[in-house]
Every structure is written in structure tokens, then in C-alpha cells.
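Colleague: Got a sequence here, can you model it:
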Amino acid sequence: MRRAVEIAGAALGRTSPNPAVGCVILGVDGTVVGEGFHPGAGQPHAEVEALAVAGERARGGTAMVTLEPCAHTGRTGPCAEALLRAGVARVVYAVPDPNPTAAGGAQRLREAGVEVVGGVLRGEAERGNELWLTAVRRGRPCVTWKFGSTLDGRSAAPDGTSRWITGPESRQDAHALRAAHDAVLVGSGTLRADDPHLGLRHGVPGRPPLRVVLDKDGSITPDARVLDDSAPTLVVTGPHTPKPALHDRHEVLRVPVTDGALDVVVLLDELWARGVRSVLLEGGARLAASFVAHGLLDRVVAYVAPLLLGAAARPVLDDFGAPTLMAGLRLSLGEVTRLGDDVRLLLRTRDLPGAGEGGVP
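Modeller: Down below sits the predicted model:
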């Protein structure tokens, strides 16, 4: 199962609106006879890929899958039926499928006489497929806020300079984080201050995410780096904002303005409808505060540098209406990683279901 979790990540960031899934087929003697992962929407699921490698050696064997085999027909057939046709005698999965449309594969297999075991290494599989699982459970894209800061929580010096607060190891890791998400989102303040590109650099492979820019006042210009041809860009404006001039590859999305700001709740609904299941917030302090205030933040990835700038420097987060300690957003610490001289913190607003659970078949 641990190997299935490992190979599930091979297409992370490229499978939405589907999950990242890995499968390992064991023959009747317990040896590995097939492996597979889901490469993307509309392509064969992990079980089908692994069964194609195993062939007849799968008959009487065991399938180890990171997610409960699906029981519905979409662009591809149900995996539960594929496992039955292959003659698999035992199916072990890590995470129950939270999607009511696809769930039910375990029950279908049991009814057909297949031995089914669930929950094996669930915690590890949850972590590997966290973005999709969080999105499906909450009915909106999973939102991660990424920032780099000084030890005293500052994102830029008093003169506005911010390159580079963190070291090269953190910057490379941040691009890998970007590659794992479906969309990367910035506000107009970051657009004006940094003219970000929002693509993939530092040798990070993968498909560049959809670039999303909040531009309520229509300040984006045709020469903005985020409007080049390397990846599509979605420019989000108000209902009456003059339409910016864009190349054919890019698009304008109009959302309501609520309390003087673009409505991020409506924005997430629109992104969900487009198949986006994960969004990475990359700036700035006001944008992050808006998502916190609306209860829409799921994860935080903070790159903290051993640097102090003081109170005159720019804070990483604007006010979001927490007058007391009890009103603040208390996070759960997930992982702590050293990257060069920096520290990377992964925190969550809620613990993942199944975290820490495991077992052996």
C-alpha cells in the first residue's frame, strides 16, 4: 500500500477534477505483478492501468488501491467491475471514496464474493491525496495559503523590497507546491507590486496551474507577465469593470462585488464548476485575510527565514476581524521541514479524517 501511495503522486496536479490514485496488483504468491496510477481525467483509472500490466497474473490475486474503487460509469467504466472481470480475489484500499457519485465499489465487490479490506494506511493516503479529498468533502476547491516571511512575520521591508527573504531551497520547494495545485491566485496589490509570472521555474516539472488574478478595478495591462503564453490566465473583475484586453488564451470572469471587494465565495464556486479542485493563494496580505474572514482557508504553507525586519515592515496578513485570542484562527501543525536556513511549516485549519490511522492487510 505504501508503494501505491507513492506512485499515486506521479500525476499530482494533473488529474482534476479526478483524484490522484495509485494501485499495485499482487499475484497469488504475493509478488507484485502490476502497478498503475491515474494519469488524468478521461484516461484509464489506476486499477485499469495496473490490471493491464498484470494481465492473467491478476486472477486470484490482490489489488492494493489508495482510494476505494469507483462504482460508476463516467468517461471511463467502473473500476469495481474491471477488478471483477480480472478475477481479483481480494481488494485492499486506504480511503473510502467521499464522492457519492463514485462511491459504492467496496460494497459491489463484497456482494460479488471478493474479500475487501478498507482503511489500510489511510493516514498516509489521505496526505497524498489531501487537496482532492478536502475539496470533495467541502464542495469547493481546497485553498492553501503560501507565503514567505521573516521570523517576525514580515513579507517585505519598509521600502517594499522582498527579494529574497527566503533562500533558494524554499523558492524551489514553493514552485513544486505550485505545480501540485490546479490554480494559483493573486490579488491586484501583488500584481502591481511584483508583476508576478506565476509559472513553474527552478527546474520543477509538471503542468503550470491556471493563473487567476483578482482585478476589481481593471488595472491589469496587456504587458503584464501573467498574460504571456506559457499558461492560461483567468482575470477576475467586477460586474461593471471595463473588460481588459487579453489574448485569446486568457479569459475574463465577472463576479459580484461584496463589501467593496470581489466575492471570493462566488469565485470558488466558479472555479469548482471549471474543474478546479485546489487553489494556491500567493498574495497578498489583504487577499489572505479575506479568505480567512470567510472561513475558506484549509491549509497554510509558511517559509520562515531567520531574518528580522521590525514593525515598520509589511505584515504577511491584514486584519480579518479577530479582536481576541479566542476569535483568532488556531491552526493544527502538520509538518516542519528545514530548507537550507529556512523552516517550512505545513499547517491545517482542521485535521484530516483518518490522520494517523493505519494497519496491515
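Colleague: From here on, just use CA atoms for contacts and neighbour counts.
Modeller: Noted.
Colleague: residue ranges for the helices of the stretch 101-250 of the chain, please.
Modeller: 105-111, 122-128, 130-138, 168-179, 188-194 (DSSP state H, counting those that start in this stretch).
Colleague: Of all those helices, which one is nearest T233?
Modeller: helix 188-194 (12.9 Å; CA to CA).
Colleague: can you pull the buried residues of that closest one?
Modeller: Going by neighbour count (16 or more other CA atoms under 10 Å), the buried part of helix 188-194 is 188-191.
Colleague: before we move on, what about stretch 279-298?
Modeller: For stretch 279-298, by 16+ other CA under 10 Å, it's 279-292, 296-298.
Colleague: Another for comparison:
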Amino acid sequence: MAVHEAERHAMTRALELAARGPRGANPQVGAVILSPEGEILAEGWHHGAGTPHAEVDALSKLHGDAAGGATAVVTLEPCNHTGRTGPCAVALIDAGISRVIYALDDPGAASGGGAERLRGAGVEVEAGEQADDARSLISDWLTAQRLGRPHVTVKWAQSLDGRAAAADGSSQWITGPDARADVHRRRAGADAIIVGTGTVLADDPALTARDGDALYEHQPIPVVIGARETPADAALRRHPNESVFYATRDLHSVIADLHDRGIQTAFVEGGPTLASAFIAAGLADRVLAYVAPVLLGGDRLALTDIGVPSIDAARRLTVEQWVPLGADMLAIARFQEDNEQEDNEQEDNEQEDNEGVR
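Modeller: Presented below is the predicted three-dimensional model:
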């Protein structure tokens, strides 16, 4: 059965409601309950971990059997598992909902399957309505679900000859104002910004996302990794968000804890040592390399040991975009998957063979 015009409008409204919910361990989800005549009976959205899911939030605003024969329009497939709350699929069935329209399938192994459960109970189900818009809304959450951890971007600035600082350690500023403004815009799009204690002690960064002298509305949570104590008067202590400290070098445990805290995207901006450690640990998904047309020489490299003993073990990347920023250039690159790297190596070998034939 096709989706009706009133149901399409309801999905648009459900997406608006979903955006009101917080980013975190759970996805942002919105729900609208429609009468058989297409009138809105109730609305709801997920207010955060431990609170009722969007469908239950909407149903809670109805009394008696008001939901009997109604249609539920939801941005994500109703869940099919019991966590802090019960299965939304069961709640809809128990309420007497006769039709469910949702945008995206739930990717969770435990939480998915709600549509099948609904159909098994005789509920009519339509999937895929405005799926692209729903996917765009929770794309970071979907990525974190697929990875089983936050998506990690590693950023650094370097000279044309690959140095992060001059011989005396000074590094402000390798890049120009356009590049630095771009960094702040990208910080504002992350859930967390990660540095090491070495950067905190050497540079005393504020770790805020700034638009000129003003702060962006969204500020990443400062995360500091390392055993050394952060001074009580450090600039990050005045950050709008409370900092999180990890006195460990175990990056996997750090990332796992950030995932548990609901962090979906992390921005690593902690200097060559920390950047190299994330790459060596296989925890980097994307690189932002800001390259300035200056030469510094010396041994202050932008990256140190990343676990590459030979050219055969090189970490291959795909540059997705080159962005000019004033006199500087930004390379946005993602790490290739193992199978993608193997395909590229095979293409190189085939090219060499063809050249030998000629």
C-alpha cells in the first residue's frame, strides 16, 4: 500500500521532532501518531538515554484506546529489544496501532527486527519513506554503530617539507588565518576534541570552537590523554563543557569509554605523538592535513612512528578533497580498507605488467 500525502507530511514532522533530541549513545528519533483520517493525534521524540523512545513518548500523550486503528510514523524502525526501556514494536502492537511507516531500518543486531515483529502481529508496515533525510540526520550515529566506536578524525598542520614545528619547537603559526578558521569550523562539528597532556602543558589550548572572537553554538567536549596533571588554571578548565581526563596510553580503552558516553565523532588535535599513536592503533578514520607553503627543516616531523616498517606496510589513503585555504592547502583523506588497498596494489601490478609488455 502506498504512503499517503498526510503520512509524508507526518514523516517530515517526525524528522523535525527527532532533531530536537540530543546526540548520544542512542539515535535521534521522532514519531507522529495519525488518526485513520490522517489527523495528528500525538507527537513524540527521544529525549536521551534512559527516557522513553519516540514512539512511547508519543503514545503516552494518548488516553484509553485512542491509538486503536491509528498509524505510527517513525524516523527509525521501531526497536525489538528490551534495554532500559521495553520494545517499541510491542508498545505499538499493545496500543492497537494498525499501520507503521518508518524511514530507516534499525542496524542493531539486538534492536533490529521490529518491522518483522509488527508484521507478525498483523500490523501493516511501510519502510523507506524519506530515508535519505533520516540517514543524513543520524549519519554520525550510524557510522558509530558500524564501527562500534566514534568516528575519529586526526588533524595536523605541517610545512611543505612535513614538519609540525621549527627546530626550537615553535609552531604558531605554520598555517594562515583561513586554515585556522577552517579548523575551528570543523571542531564545532565534532562531539569531542582530543589532545595529549604534552599539548596542554606546552600550548595551554582553550580547545573551544571559535568564530572570530565568538564561540560557536556547539562546543566539543575536551578530552585529555596522559598521566601528567593538568594545571588548575589551564585554559581548558574554563571550557563551556567539562573536560574528560584519561591517565592512560591505552587508546582503545579511551575510545571505548567515549563510545559508552555517547560520543559519535572525535577530533584528534594533540600533536605528532598523539596523532601517530591513533594511526598506529588503527583508530583513525580520516585525516585533515593542512599544508603551508613554508620550509622548516629539522626533525620536528608532523608524524612519528605509525608502525610502518617498510614501504609494503604503508598506510594507504584516498584523498577525497583538496581544499585551498588562502595560501595553504587542506588534504581531506580517508584510510583505505584492507580489501580496497589490495585492489589498488593489484591495479599497480597490472600496470607494471602492461608497461613491461610494451
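Colleague: Just give the TM-score of the two.
Modeller: Comparison of the two superposed chains (TM-score structural alignment, normalised by the length of structure 2) gives a TM-score of 0.69, and 317 aligned residues with a CA RMSD of 4.1 Å.
Colleague: Go through the buried residues of helix 188-194 of structure 1 and name the one nearest G148 of structure 1.
Modeller: Among those, and counting by CA to CA, the member closest to G148 of structure 1 is T190, at 13.6 Å.
Colleague: got the contact list for that closest one?
Modeller: 196, 283-284 (CA atoms under 8 Å, 6 or more residues apart in numbering).
Colleague: how many other residues sit next to the aligned partner of D223 of structure 1 in structure 2?
Modeller: Aligned counterpart of D223 of structure 1 in structure 2: D233 (TM-score structural alignment). By other CA atoms under 10 Å, the residues close to D233 of structure 2 number 9.
Colleague: where do the strands sit along the stretch 51-200 of structure 1?
Modeller: Applying DSSP state E, counting those that start in this stretch to the stretch 51-200 of structure 1 gives strands spanning 62-67, 90-95, 115-117, 142-149, 154-156, 183-186.
Colleague: now for those strands, which one comes closest to L200 of structure 1?
Modeller: Using CA to CA, the nearest of the strands of the stretch 51-200 of structure 1 to L200 of structure 1 is strand 183-186, at 11.0 Å.
Colleague: How far off centre is the closest one?
Modeller: 12 Å (CA atoms, centre = their mean, to the nearest Å).
Colleague: quick revisit: please convert the strands of the stretch 51-200 of structure 1 to CSV, extending it with distance to A106 of structure 1.
Modeller: Formatted as CSV, the strands of the stretch 51-200 of structure 1 follow (distance: least, CA to CA, whole Å):
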stretch, distance to A106 of structure 1
strand 62-67, 10
strand 90-95, 8
strand 115-117, 7
strand 142-149, 26
strand 154-156, 48
strand 183-186, 32
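Colleague: quick one, which of these is packed in tightest?
Modeller: Stretch with highest mean neighbour count among the strands of the stretch 51-200 of structure 1: strand 62-67 (a mean of 30; mean count of other CA atoms under 10 Å).
Colleague: Now find how far off-centre it is within its chain.
Modeller: With CA atoms, centre = their mean, you get 22 Å for strand 62-67 of structure 1.
Colleague: how many neighbours does the closest residue to T71 of structure 2 other than its chain neighbours have?
Modeller: Closest residue to T71 of structure 2 apart from its sequence neighbours, by CA to CA, 6 or more residues apart in numbering: R99 at 4.6 Å. Look at R99 of structure 2: counted by other CA under 10 Å, it has 22 neighbours.
Colleague: aligned partner of R192 of structure 1 in structure 2?
Modeller: For R192 of structure 1, the residue aligned by TM-score structural alignment is L201.
Colleague: can you tell me which helix in structure 2 is longest?
Modeller: Secondary structure of structure 2 read by DSSP state H shows that its longest helix is helix 338-357.
Colleague: Return the distance of stretch 278-294 of structure 1 from the chain's centre.
Modeller: On CA atoms, centre = their mean, the centre of stretch 278-294 of structure 1 falls 15 Å from that of its chain.
Colleague: Contacts for that stretch, please.
Modeller: Contacts for stretch 278-294 of structure 1 (CA under 8 Å, 6+ apart): 131-132, 135, 141-147, 178, 181-187, 189-190, 264-265, 297, 315-321, 329.
Colleague: What's the end-to-end length of that stretch?
Modeller: End-to-end distance for stretch 278-294 of structure 1, by CA to CA, to the nearest Å: 17 Å.
Colleague: try stretch 298-318 of structure 1
Modeller: Stretch 298-318 of structure 1: ends 18 Å apart by CA to CA.
Colleague: how much distance is there from it to the middle of the chain?
Modeller: Stretch 298-318 of structure 1 sits 22 Å away from the centroid of its parent chain (CA atoms, centre = their mean).
Colleague: do you know which of the helices of the stretch 101-250 of structure 1 lies nearest T349 of structure 1?
Modeller: Across those, closest to T349 of structure 1 is helix 130-138 (CA to CA), at 11.3 Å.
Colleague: Report the distance from that closest one to the chain centre.
Modeller: Distance, centroid of helix 130-138 of structure 1 to centroid of chain: 8 Å (CA atoms, centre = their mean).
Colleague: That helix vs structure 2, mean deviation?
Modeller: For helix 130-138 of structure 1, the mean deviation from structure 2 after alignment is 3.2 Å (mean CA distance after the TM-score superposition for structure 1).
Colleague: list the helices and strands that helix packs on?
Modeller: strand 142-149, strand 278-283 (3 or more CA pairs under 8 Å, 6 or more residues apart in numbering; DSSP states H and E).
Colleague: Go again with 10 Å.
Modeller: Here helix 130-138 of structure 1 touches helix 122-128, strand 142-149, strand 278-283, going by 3 or more CA pairs under 10 Å, 6 or more residues apart in numbering; DSSP states H and E.
Colleague: how about those, which one is nearest D342 of structure 1?
Modeller: With CA to CA as the measure, strand 142-149 is the member of those nearest D342 of structure 1 (9.6 Å).
Colleague: how much does the closest one stray from structure 2?
Modeller: Mean for strand 142-149 of structure 1 is 3.7 Å (mean CA distance after the TM-score superposition for structure 1).
Colleague: dump the residue contacts of W141 of structure 2.
Modeller: Contacts for W141 of structure 2 (CA atoms under 10 Å, 6 or more residues apart in numbering) come out as 23-28, 135, 147, 149-151, 262-265.
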